[in-house]
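>>> attaching a predicted model along with its sequence, questions to come.
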Amino acid sequence: MGPEKALPFNEDLSSTDDYVDSLVEFVGTHELLRTLCGGVHVLDFFTTKDPDLYSRVLPQEWRDFFAQHEIMPILDLLMRDDLESIDASQDRWREGPPVPQSLLDYIRTVRKHLLVRDVKGTQCARNRALKPTQKLARQVIVGMNIKKVHEVGLFARYLSDLGEDISQSTGSEISHLVDFGSGQNYLGRALACEPYNKAIVAIESKSHNAERAKEFDVMARLTEKKKIMRNKKAFRGEAEAPSGSSELPTPPPEPASPVDSALDPTIEAAINAKGSVQYVEHRIVDGDLSEVIQCINGSDPRLMVMSLHSCGNLVHHGLRSLILNPSVKAVAMVGCCYNLLTERLGPATYKLPSLRPVREHPRLAATGDAHDPHGFPMSERLCHYNSEGIRLNITARMMAVQAPQNWGEKDSDGFFTRHFYRALLQRILLDRGLVDPPSTDCAGESPAGHSSGTPVIIGSLRKACYANFVSYIRGALAKLYDDPINGARFKERTMDITDEELLDYETAFSARKKDLSVIWSLMAFSAGVIEAAIVVDRWLWLGEQEQIAQAWVEPVFEYSMSPRNLVVVGIKK
């Protein structure tokens, strides 16, 4: 049961133990990795002076090399080029200067510690080759986009096969699949319908999500539509009333239009479905599911906890449910949103000392000082490494959800431009006295992006705001002016700024946009190791539990479709 290797590590390392030892040491001690993954923030790029951030972080020979090459070849070098074929002593590389040996060594080291994300080399892929991936019925995919159809179709098949394997190896059948944070229950609905016919327990804290999910259940022919007895005359009167007073139900959205290969017209959910979904409204705060289990229909349930892209600590709660609840026999969870994890080991070093701003960022202080027993790291191995443990601040964890291998030329240029605009806005706010510069006196422990102790959060803007720098600044300032606390202060300090002044800023800093793009690319590339550390920590924790018979990690989705594609599986003895 499970893949040949418990972790999908690089073949450059000889064993799982060797990989884990090397990964923990790399994350715990490598200065440049720690700098790129949590030590710097893109908002500091134009506010750090004498020397600038780019010069502080990267060696001179790297900067000289990057200056002579365009960003897309640099991305190829980081993530796609065959390093063995690159001779660092050659005179030229891609019609430019050769790659510095120290840069090649760093790229090679990062790649060695990334988890393999290609499903072709896993047991999951071999199973699919023997038994083609189950496709979804048209009525089951209502509300799903292409990405969700891909994820649900593959993961439903994976979970069904895993449940059968557990039943065969233990002699006892899994009775229910428990979805941690089911949302609108796309995964559970697929598993409850043909051909799986599973009994699903959908845990959801927001009642409106569960009610919407029940509407989709009707469309999937999983349940019958409830008949409502009405006085026809009174009902017609309500129907003729103005829309603001109407209580007619909102029809569910039209189905998305996924690729035809994701659909199979021969698969239809049964009118009298054999599967079932039981919704339980419950706020998950730890792994104790005793209240949920009491609500489950039937006696002596044998449960497998599952999740598709559970955020932050939800995966930790799900894994712990395997230990805290006798009825839970297995877990299979795909995580995401590592930035929402809390800190188990207390305050982290949010910045290099020379890059720390003066004022404190409240949200980061709250999570950093929490000493949350449910947070990262889970495993004793990472908690006690080098006596202080492995700590990852929010900047590092936020970078770990990037997907640089999927960056193409057009979309790369788009988000590099957006980062350039945002970093340059930070410089304008600095020059106008609205944010503080990074300090060299080590006062405060927060990253940039604050004003008077409050984070400066721009959020999303209308597409038209990204047409040019002036439009971006005008759109961003308009949002800042609406802030109920600091809006008046922002308006007072910036309302007199002219378009000509903004264009002067863009002209003055445009030559450094390429440098910003290089730093961001290096940060995103390096942060793949941070994701590996988070996932391996969860696997290590399972291995440290005496009750666990087997645990592994493997990719279950195509990375190009769904970058957070690693499932953590644990099987109880």
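Perfect, I can see it now. Residues are numbered from 1 along each chain as shown.
>>> can we go C-alpha only for contacts and neighbour counts from here?
OK.
>>> residue with max distance from the center of the chain?
Lys233 (52.0 Å; C-alpha atoms, centre = their mean).
>>> how much space between that one and Tyr338?
55 Å (C-alpha to C-alpha, to the nearest Å).
>>> and for Lys514?
Taken as C-alpha to C-alpha, the span from Lys514 to Tyr338 is 28 Å.
>>> with Phe376 instead?
Distance from Phe376 to Tyr338, by C-alpha to C-alpha: 10 Å.
>>> ok, now Val401?
As judged by C-alpha to C-alpha, Val401 and Tyr338 stand 7 Å apart.
>>> tell me which of the two has more neighbours.
Neighbour count, other C-alpha atoms under 10 Å: between Val401 and Tyr338, Tyr338 has more, with 22 against 19.
>>> hang on, that one packs against Gly312?
Yes. Contact criterion C-alpha atoms under 8 Å: Tyr338 and Gly312 qualify, at 5.3 Å.
>>> here's the one I want to compare it with:
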Amino acid sequence: MSYCCECDKERIKENLNKLLTACKDHEKLLRAYMLDFFVDNHWETLPKKWRDVLGTLTPEELGSWILYPELYEYKKVWPLSLLALRCAVRFHSIERQPAQEHWRDQALGFSKDCRHRNFLNCDLGRGELNRKLFSKHIKPKKFHEIEVMAKVTANCAKRLGCKFVVDIGSGLGHLGRILAFHYGLQVCCLEEQICLTEKAKKIDEQLRKLFEKSGRNIVPPVHINKSINTALDQNELIKILLDAFGLQFKEELEFGLVGLHPCGDLGPTLMRLLVDCPNAVFINVVGCCYMKLTEESSGCIQGYPMSCFVTGEIDTKNLSYEAREVSCHALEMYCDRLKKGCVDDLKIHCYRSTLECILIRHWPHLKHSGLKSIKHTQDLSFEKYAVEAVEKLAISLPAHDLLSDDVERRLLQWKNVVVFYSLRLLLAPLVESAILLDRLLFMEENGLPSMLIPAFDPQFSPRNHILLALKENK
């Protein structure tokens, strides 16, 4: 499903109820730690009929069933409860696949008359973006996100006649650079880390000189070191921006807010800033790190829930840390690995949960300890993986444990571990959809028309929804 507040308010409320109820019904699965698979015997917690079917699937079949159940060839009788769960996830979750034709041909109703709106494809009169020029120092995944985010932001700015943009958590300034150099916007980049700000300025200067040679006079972004948190004072921010843009009066300043994967509560903080600050006129924000959202607070600031509807009218509103954490995982990428049969890559959770049993047996206080991240595990035996993984714990694993019959028995169950993990990923879109729809309702409750756009390819960018809101009637 795709959503826009003004057209879908009641549908959003109804669906939020169903999403959160489904999360509550499968809370045990969502709360499960994968590293406790053997410690807590997770496999036995699944219904026997589920185990009987899922345990016989190949990784390729499992990946196909999760992503494309309508194309999967059912060769045996499946339990209706499992089929119903898959249908519910598919029906109630927000659409994740970018569908530009859908946006072009159907009303997403961004204003009261439900006129067609297209923030990805309208002609900005800027010509084609020089990808080779702007993609230096950027990985393809990140550039894919930045390019799309820049176009959506430029469309919002053009629509409102707004020429100022604030990029929060700007990093090396890649997004702000495209907005300034290609789209001609005046951009202020706020970044906490000084080292990133200094590097960003150097890249700006290199690019500015290239544009000067071609006869174009470009105003680079302004980079400022600033930490943005839930205690953000809008008056302080206004002063910073007036100075950055060389303005005297705040009446001259109307700006858009951009946040590309702000962590945890930062996304909700920016949304509240749009609501509270008269000078802020639009926002484009892509969420990230939902497990870091503050759920309960003694004050009025919390990351989830945001809307009055979820806060006051839904009893099953709580989402556990584990549920919010799994909602940040890469469903499409993982299922792609399943479908390709890359089984050696999939055994890492089995290795980790097997190692957890050894750790708890000898060092109970090390339960759920953070271990060294091991790359290329497909090339490692369990023994080599375990020794490398515990390096920073300063312990020596007993050799007889690493080669014991118990370890061998657990390692043979790697397919069950894959199935259990895959079921948790199957539920992940329910959790993310609930969080995003809660944010959408928050905007609507504050009189701001908004929409969720699945803008990025989820194969590259698992968190791929832009929440867009404008103060059109300002």
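Sure thing, it's come through. For clarity, every value in this text was computed on a predicted model and none was experimentally measured.
>>> if we can go back for a sec, the residue farthest from the centre of structure 1 belongs to a strand?
No. Counting by DSSP: H, G, I helix; E, B strand; the rest coil, Lys233 of structure 1 is not found in a strand; it is helix.
>>> that one pairs with which position in structure 2?
Aligned against structure 2 by TM-score structural alignment, Lys233 of structure 1 finds no counterpart at all.
>>> what about Gln206 of structure 2, helix or strand, and which?
Counting by DSSP states H and E, the element that carries Gln206 of structure 2 is helix 194-213.
>>> okay, whatever residue of structure 1 lines up with Thr197 of structure 2 and Ser327 of structure 1: tell me how far apart.
Residue mapping for Thr197 of structure 2 onto structure 1 gives Ala210, with TM-score structural alignment as the criterion. Noted for Ala210 of structure 1: a distance of 24 Å to Ser327 of structure 1, by C-alpha to C-alpha.
>>> over to Asp21 of structure 1?
34 Å.
>>> over to Val277 of structure 1?
Val277 of structure 1 is 18 Å from Ser327 of structure 1, by C-alpha to C-alpha.
>>> who's more crowded, those two?
Taking other C-alpha under 10 Å, Val277 of structure 1 and Ser327 do not tie; Val277 has more neighbours (24 against 19).
>>> Three-state assignment for the more buried one, please.
What three-state DSSP gives for Val277 of structure 1 is strand.
>>> the aligned residue in structure 2 for it: what's it in contact with?
Residue correspondence to structure 2 (TM-score structural alignment): Val277 of structure 1 is matched to Pro221. In this structure, Pro221 of structure 2 makes contact with Gly176, Arg177, Ala180, Gln186, Val187, Cys188, Cys189, Asp204, judged by C-alpha atoms under 8 Å, 6 or more residues apart in numbering.
>>> same check for these, but in structure 1.
With both residues aligned by TM-score structural alignment, their matches' C-alpha atoms under 8 Å, the contacts of the contacts of Pro221 of structure 2 that structure 1 also has are Gly176, Arg177, Ala180, Gln186, Val187, Cys188, Cys189.
>>> need the residues you listed in a markdown table (columns: distance to Ala428 of structure 2).
Below are those laid out as a markdown table (distance: C-alpha to C-alpha, whole Å):
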| residue | distance to Ala428 of structure 2 |
| --- | --- |
| Gly176 | 31 |
| Arg177 | 34 |
| Ala180 | 36 |
| Gln186 | 38 |
| Val187 | 35 |
| Cys188 | 35 |
| Cys189 | 32 |
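>>> and these, which is closest to Ile94 of structure 2?
Gly176 (28.5 Å; C-alpha to C-alpha).
>>> residue in structure 1 paired with the closest one?
Per TM-score structural alignment, Gly176 of structure 2 is aligned with Gly188.
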